[in-house]
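Asker: heads up, no residue letters with this:
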């Protein structure tokens, strides 16, 4: 068999490869037949390792390192691979390496690089790539310009996204649905839903991305009814939803506590083959939990073949919020046994369980072990959970000492929770100390004056209560809606 025939066979098999084991066998055969540097053969094998979901990006790196003079195609493949990976910033590294090695980028180089930049946080030097697009003459490539629109869109930079959109029109290029969707996403990300809806209504053609962007915007803006209405409009228009669409729809049902619609959406998910999607199952667990249907939340959880950290956290949070302490503790043990490392959300859910169960000492021990045993730095939410735990148990001095020595910026919410605990336990002295802290943080908040006055009233200190009322009036602080002064 001639080398050309062998090369053609290897390239054909590489294109249809379905696992790394077969890929490595093909690669080994290419070495034995001296075809490991054959451009077409190497290209097919490299493409699978780098960009296929069944490939191995580390193996692709090793292949790349063995190439004496990789071409634009190979650089582009790695830039593309990292743009869709968990390490999008490495796309810029390979783009810069490409330039240093005098390998000229093409329009695909910029398209993939723009994709990676849109996923890199925080966005830095966003003008350098925009300038390079113009400098090297790629501004007449519509997909490159669309990449720029989406780069700015994902950061909510509406003025820059619209400027690129208008540049496309001035260049006599025909904007497509991708261009319009980018502009729509920009306004959604910026929270400009009215403008986004106007863009949506003006679109000559709409795809699943544009429908989903608008629907997600309503859901994230806490307009769940509008999100659900938009979903039914989408279905009436014959547009097939994707995973992102369905996650937003389920989230809208959770926000509304609309169990009937949530179950209907769940049936739609199962009947149309979305049930395997982890993010969607996580949203369903959360929805059932918020609707109080723990059995159905557990059914979704147990039905998942693969569980992400978010899955464990969501189910644990559902248990915590419903006071099912034993189930939450068992979940945590099962999670750790399964080799899943807990994060800050996991530990916060456990602290909430300890607080609700009254297991204060156990909760304090977990809080003290967070950084040492799990590498999780306590955040203000964790401090708040511990303060709540101590406050419920009447251990107000410990809670106060914790907040006085807190190594991170504290807020009025945590101090306010401790003041509420003082009211429950009638601790006037502690209440006075806390109100001083609160008035330093939010001097115009009248609700704190009212809480302290209630503490005075409960302790029979009516003179001090009246002084507190006068102090609030003199300071010009605002009363919260629903709060009123009631004469003792």
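Answerer: Good, I have the coordinates. All values derive from a computational prediction rather than experimental measurement. Residues are numbered from 1 along each chain as shown.

Asker: C-alpha only now, for contacts and for neighbours.
Answerer: OK.

Asker: Could you list the buried residues of the host helix or strand of residue 295?
Answerer: Element membership for residue 295 (DSSP states H and E) is helix 294-303. Within helix 294-303, the residues scored as buried using 16 or more other Cα atoms under 10 Å are 294, 296-298, 300-301.

Asker: Against that first model, consider the following:
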């Protein structure tokens, strides 16, 4: 039956309205030429007028156009569906697919329920769609009910249905059920194997991914690029470089290097296995590099603590006009945090705001950690307060920020506030809370938290928690109690625990327990330079100079050298690195001249150099020059030269601040009227007006 569409001449003609004859089978017209809801309205009106709408096949074409092909036409599709007298399974399938496609999985499940109540039999196309809806909702109970319907109706051996079942169980956290489905399949093609491997990947069961891939190879099942992408991800997480290299050889042999996702996965695998240079060579060979590839390489540098290279690559990414995503930002912020690169990190934060990137839990937590590690505590708290969604990791990051920046009591206030908001602390939260107690001398609070973690939360203390308790007791001078605490530990103390006690013995001049601590360290592992220096300093502090020299001689005889002290300072977006008694910086002459003037001025204000902190091989008349050329003093001098008066100077260093530098920096802050923030290996020191935020308790 043919008919002519009438169109108002006042309106512009569309592709639909220029058709003079309406086809008897309008499928192509509806599905291919219908571009807008207005076009669909005109066709629908004609179909109603000619009663062609009563033809189920034509009505389903209308449904498909509205539900799936046209944007913002889902309500129209549902109105068409409601007008159908007895919609069959095909009509239901179209609307269910449309609801899933338009991000309404809950309504898709409700429609499936109505389908069953209306005694309309689902078919092999219904079940994968409804399982997809259940997967998106992580609706395990509903998935199990759908699975029962599948078995009851005889679709349990349909490969497409089985693959979707594997996916939904993995997404609902029941990957072992998905594995039972997989093992029960009569035939398994590469799609089935990929579904199971993807299920294990989703559940982060990396060892199972590798085992399944090895089984594929044993059985001679062919694998494809999809398989290799998942397996490379597992290789990276497991540091399985051997298998990763085998896949690389396979890619080379089969000329698959044009596959961008596959090459990106290969770069990520090498980076996560610590083979960052191999990753970079592959990265440089790639014809195309999307944001995922750039992010993988930047992340690789960050994870390998090659943070300056991470930032350099990020700058290259900017020049290449590749827009960063959340993963990029998290890696860059980590690099900025390690380097103490506050200005660069602030620019990243500005970029996040400018691009209107959502402040997710992961990104917000990275920002909190970055600001904290740059000593900018107010900014950390500001980011925390602006986050709409926070989890235990976010709270833990903030508590750690406060603890490491000398605000132990405030850190505990946030710990208790977290509990009021019914967020369960984890073992890391308790660890940073104990660190807060340690840095602030909160012994009773520390004891209470240590007992509470197992008693109230069922969290068994790890060796790190025991180490914190030793630190809390030792710092307060309860050396004997700390020693007995170690002896009574239900787990074997490691060298770190004994080293913690040794450090406290140095502060409180306890020779006997210090010697025992050193013996216990050497029985567990070879002592490093810091252990010898601590023991030597204990002897020196009680006047046993010969014993102090004997320990230092032992250190020399064994060829043990103290790692060079290094300090970083960021100026105008450039990170400058200094080492103790540095002789390689471009501005050394100016820096050493400033050092000389600085030492003279702070001596006049009461600073007395501490020769005990000189390098081991320094001659007696050279000890003062040695301590005055420590890396943080060089960095501070450079900061004084290159920044306007009153500007805060921020330093990051690789070792613990020595007593001499701590005393000197306090006086520098007063004499030069500067706030100086120093991040050492353990914590932050905020020097201002002659005092430090740690209250000389570090």
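Answerer: Nice, thanks for sending it over. Computed from a predicted model, the values in this text were never measured in an experiment.

Asker: related to what we said a few turns ago, for the helix or strand that comes right after the helix holding residue 295 of structure 1, buried residues please.
Answerer: Remark: after helix 294-303 of structure 1, the chain's next helix or strand is helix 309-321, criterion DSSP H and E. By 16+ other Cα under 10 Å, the buried positions in helix 309-321 of structure 1 come out as 310-321.

Asker: how close does helix 309-321 of structure 1 sit to structure 2?
Answerer: Superposing on structure 2 and averaging over aligned pairs (mean Cα distance after the TM-score superposition for structure 1), helix 309-321 of structure 1 comes out at 0.7 Å.

Asker: ok, and what's touching that helix?
Answerer: Helix 309-321 of structure 1 has contacts (Cα atoms under 8 Å, 6 or more residues apart in numbering) with 278, 281-282, 285-286, 289-290, 294, 297-298, 301, 325, 327-328, 331-332, 335, 340-342, 345-346, 349-350, 352-353.

Asker: Return a selection command, for use in ChimeraX, containing the buried ones of these.
Answerer: The buried subset of the contacts of helix 309-321 of structure 1, as determined by 16+ other Cα under 10 Å, is captured in ChimeraX by this line:
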select :278,281,282,285,286,289,290,294,297,298,301,325,328,331,332,335,342,345,346,349,350,352,353
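
Asker: Let's see which of the contacts of helix 309-321 of structure 1 end up in helices.
Answerer: In this view, the contacts of helix 309-321 of structure 1 that belong to helices under DSSP state H are 278, 281-282, 285-286, 289-290, 294, 297-298, 301, 325, 327-328, 331-332, 335, 345-346, 349-350, 352-353.

Asker: Let me see the ranges of the strands in the stretch 451-600 of structure 2.
Answerer: 566-571, 574-579 (DSSP state E, counting those that start in this stretch).

Asker: Turn these into CSV, columns for distance to residue 667 of structure 2 and mean neighbour count.
Answerer: Shown next, in CSV, are the strands of the stretch 451-600 of structure 2 (distance: least, Cα to Cα, whole Å; neighbours: other Cα atoms under 10 Å):
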stretch, distance to residue 667 of structure 2, mean neighbour count
strand 566-571, 19, 23
strand 574-579, 21, 18
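
Asker: picking up where we left off before, please tell me which residues of structure 2 the helix holding residue 295 of structure 1 aligns onto.
Answerer: On structure 2, the counterpart of helix 294-303 of structure 1 by TM-score structural alignment is residues 377-386.

Asker: what's the mean deviation for that stretch versus structure 1?
Answerer: With mean Cα distance after the TM-score superposition for structure 1, stretch 377-386 of structure 2 departs from structure 1 by a mean of 1.4 Å once superposed.

Asker: mind checking how far that stretch is from the chain centre?
Answerer: Stretch 377-386 of structure 2 has its C-alpha centroid displaced from the chain centroid by 19 Å (Cα atoms, centre = their mean, to the nearest Å).

Asker: Apart from its chain neighbours, what residue comes closest to residue 225 of structure 1?
Answerer: residue 252 (7.2 Å; Cα to Cα, 6 or more residues apart in numbering).

Asker: and that neighbour, what helix or strand is that in?
Answerer: Counting by DSSP H and E, residue 252 of structure 1 is part of helix 243-256.

Asker: quick one, helices of the stretch 551-698 of structure 2?
Answerer: With DSSP state H, counting those that start in this stretch as the criterion, the stretch 551-698 of structure 2 has helices at 588-604, 623-628, 631-642, 659-671.
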